[in-house]
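Trainee: just to be clear, the model below is a prediction. Sequence and coordinates:
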Amino acid sequence: MARATWNGAVIAESDTYEVVEGNVYFPAEAVNRAYLRDSGTHTVCGWKGTASYYDVVVDGAENADAAWYYPDPKDAAANIRDHVAFWKGVQVEK
C-alpha cells in the first residue's frame, strides 16, 4: 500500500498506483480532495505533457503546488491519466 501524508493528515492511500521517474502517482479516487486546492501553476514535460498543480492545505497550513497531475497526458504517459503525485515535503511511503 502507498500512502501520502503531510502535516499529520493522510492525503492519499491506495493499494494500486503507478511509479514514474521515482514518483508515486495515486489514482484520483484514492486522494482526499478535502486537502487539495486548485493552483494556477502549470509545467510542461516533453514526454508526459502539461501538468497542473494543487496546493495541499491541512488545518490552515498551505503547501503550495505540492501535488500535480496530467489532465491530458501524452500517449507515452497514458498510465498516469487520472492520477496525482506529491512532492515538497509530502511524505510518500510504499
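Mentor: Alright, I've got the coordinates.

Trainee: could you use CA atoms for every contact and neighbour count after this?
Mentor: Fine.

Trainee: okay, which residue is most central for this protein?
Mentor: When CA atoms, centre = their mean is applied to the chain, the residue found nearest the centroid is residue 85 (2.4 Å).

Trainee: and here is the other one:
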Amino acid sequence: MAEAWWNDTLIARSDDIVTVEGNAYFPLEAVTPGVLEASATTSFCPWKGTASYHSLRANGAENRDACWYYPEPKEAAKEIKGRVAFWKGVQVRN
C-alpha cells in the first residue's frame, strides 16, 4: 500500500500504483476528497504530453501546483491516464 502525505495530512492511498520516471501515479479516486484545487498551470513532456496541475490544501495551508496529471497522455504513457503524481514536499511512502 502506498500513501502520499503532506502537512500531516493523508493526500492519497492505494495499492494500485504506476511508477513512471521514479514518480508514483495514484488513481484519482485514491485521493482524499477536498485536498485538490484546480490550477491553470500546464507543462509539456515530449513523450507523455501536456500535464495539468492541482494545488493541495491541507490543514489550512496551500502547496501550489504540487500535483500533476495528464488528461490526455500520449500513447506511450497511456497507463497514467486517470492518475495523479505529487512533488513539492509531498512524501510518498510504501
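Mentor: Good, I have the coordinates. In this text the structure is predicted, and so the values were computed from the model without any measurement.

Trainee: just give the TM-score of the two.
Mentor: The TM-score (TM-score structural alignment, normalised by the length of the first structure) is 0.97; 94 aligned residues with a CA RMSD of 0.6 Å.

Trainee: before we move on, back to that, any idea how far residue 62 of the first structure is from the residue nearest to the centre of the first structure?
Mentor: With distances taken as CA to CA, to the nearest Å, residue 85 of the first structure is found 17 Å from residue 62 of the first structure.

Trainee: same check, this time on residue 87 of the first structure
Mentor: Taken as CA to CA, the span from residue 87 of the first structure to residue 62 of the first structure is 13 Å.

Trainee: and if you look at residue 18 of the first structure?
Mentor: From residue 18 of the first structure to residue 62 of the first structure the distance is 26 Å (CA to CA).

Trainee: residues contacting residue 94 of the second structure?
Mentor: By CA atoms under 8 Å, 6 or more residues apart in numbering, the residues touching residue 94 of the second structure are 1-3.

Trainee: one more: residue 55 of the first structure?
Mentor: Taking CA under 8 Å, 6+ apart as the test, what residue 55 of the first structure contacts is 36-39, 62-67.

Trainee: can you pick the most crowded of the residues you listed?
Mentor: In terms of neighbour count, residue 67 stands highest of those at 23 neighbours, by other CA atoms under 10 Å.

Trainee: show me where the second structure has its strands.
Mentor: Along the second structure, counting by DSSP state E, strands occupy 2-6, 9-14, 18-20, 23-27, 36-45, 49-58, 61-69, 83-86, 91-93.

Trainee: list the buried residues in the third one.
Mentor: With burial defined by 16 or more other CA atoms under 10 Å, the residues of strand 18-20 of the second structure counted as buried are residue 18.

Trainee: do the fourth one as well
Mentor: By 16+ other CA under 10 Å, the buried positions in strand 23-27 of the second structure come out as 24-27.

Trainee: contacting residues around that strand?
Mentor: Residues outside strand 23-27 of the second structure that contact it (CA under 8 Å, 6+ apart) are 12-14, 16-19, 80, 82-86, 92.
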